[in-house]
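1. Pasting the sequence and the predicted coordinates here, then a few questions.
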Amino acid sequence: MIKITRAVYQSGVEIKLHFSDGSFGVMDFHEVLAQKTSLTNALGDTVFFQRFFLELGALCWPNGLEFSGRSLYKKLEAKGKLVKPAA
């Protein structure tokens, strides 16, 4: 099971995510903000966006929004933005 082990704010709505298999990538949350739901609207506030935390390997915000490590891993991989460790 892929988990997020570390998350570091970059800028705007980007967070660098480190995963349990040693890979990492910078996730851009613009697509999430575009969904305009009651949970994602809060991320438009830069101060609130930076209040993310990790819980059981998932990326979470205080309003209850959370993303599993696996889902973010797959999104980064699909976009070619996942850097995997050398074998």
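-> Structure received.

2. all contacts plus neighbour counts: C-alpha atoms, from now on.
-> OK.

3. can you give me the strands in this structure?
-> Remark: strands assigned in the chain by DSSP state E are 4-11, 14-19, 24-28, 53-55, 58-60, 66-67.

4. between those, which gets nearest to N41?
-> Nearest to N41 among the strands of the chain is strand 66-67 (13.5 Å), distances taken as CA to CA.

5. For the closest one, what is the distance to the chain centroid?
-> Distance of strand 66-67 from the chain centroid (CA atoms, centre = their mean, to the nearest Å) equals 8 Å.

6. for stretch 40-51, same thing?
-> Averaging C-alpha positions (CA atoms, centre = their mean) puts stretch 40-51 13 Å from its chain's average.

7. Second structure for comparison follows:
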Amino acid sequence: MPDVVAVIPEPGHSLRLTFANGECRRFDMTPYLGYPVFQRLRNPGFFGLARVDYGTVTWPGEIDIAPETLYVEGVPEYP
């Protein structure tokens, strides 16, 4: 699986992702917000702190999501 190289958090708990292979995908975090580890992401301000570390998306407090999940479940976007 390619690494995430860029992330843009968007309204509605969506992530616009760019992968190392040049692909762009949109990932909806909404279904994951019920899991205890992701509950802090319900706050739009906190969700907006998303960044790329070690090839995946992370947030403060050691919150991250597997890059494989982002890639496989992300919806391809075309310019």
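-> Arrived safely, thanks for sending. Values in this document were obtained by computation on a predicted structure and should not be read as measured data.

8. For T46 of structure 1, which of the strands of structure 1 is the nearest?
-> Going by CA to CA, the one of the strands of structure 1 nearest T46 of structure 1 is strand 4-11, 9.3 Å.

9. Onto which residues of structure 2 does the closest one map?
-> Under the alignment (TM-score structural alignment), strand 4-11 of structure 1 falls on residues 4-11 in structure 2.

10. what do we get in structure 1 for F38 of structure 2?
-> In structure 1, the residue equivalent to F38 of structure 2 is T40, according to TM-score structural alignment.

11. ok, so what distance separates its match from D28 of structure 1?
-> Per CA to CA, to the nearest Å, T40 of structure 1 is found 13 Å from D28 of structure 1.

12. OK, contacts around G22 of structure 2?
-> Contacts for G22 of structure 2 (CA atoms under 8 Å, 6 or more residues apart in numbering) come out as none.

13. L59 of structure 1 matches what in structure 2?
-> Under the alignment (TM-score structural alignment), L59 of structure 1 pairs with V57 of structure 2.

14. what's the longest helix in structure 1?
-> If you go by DSSP state H, structure 1 has its longest helix at helix 69-78.

15. Tell me which other helices or strands that one touches.
-> strand 24-28 (3 or more CA pairs under 8 Å, 6 or more residues apart in numbering; DSSP states H and E).

16. quick one, what contacts W61 of structure 1?
-> Counting by CA under 8 Å, 6+ apart, W61 of structure 1 touches F49, R51, F52, F53.
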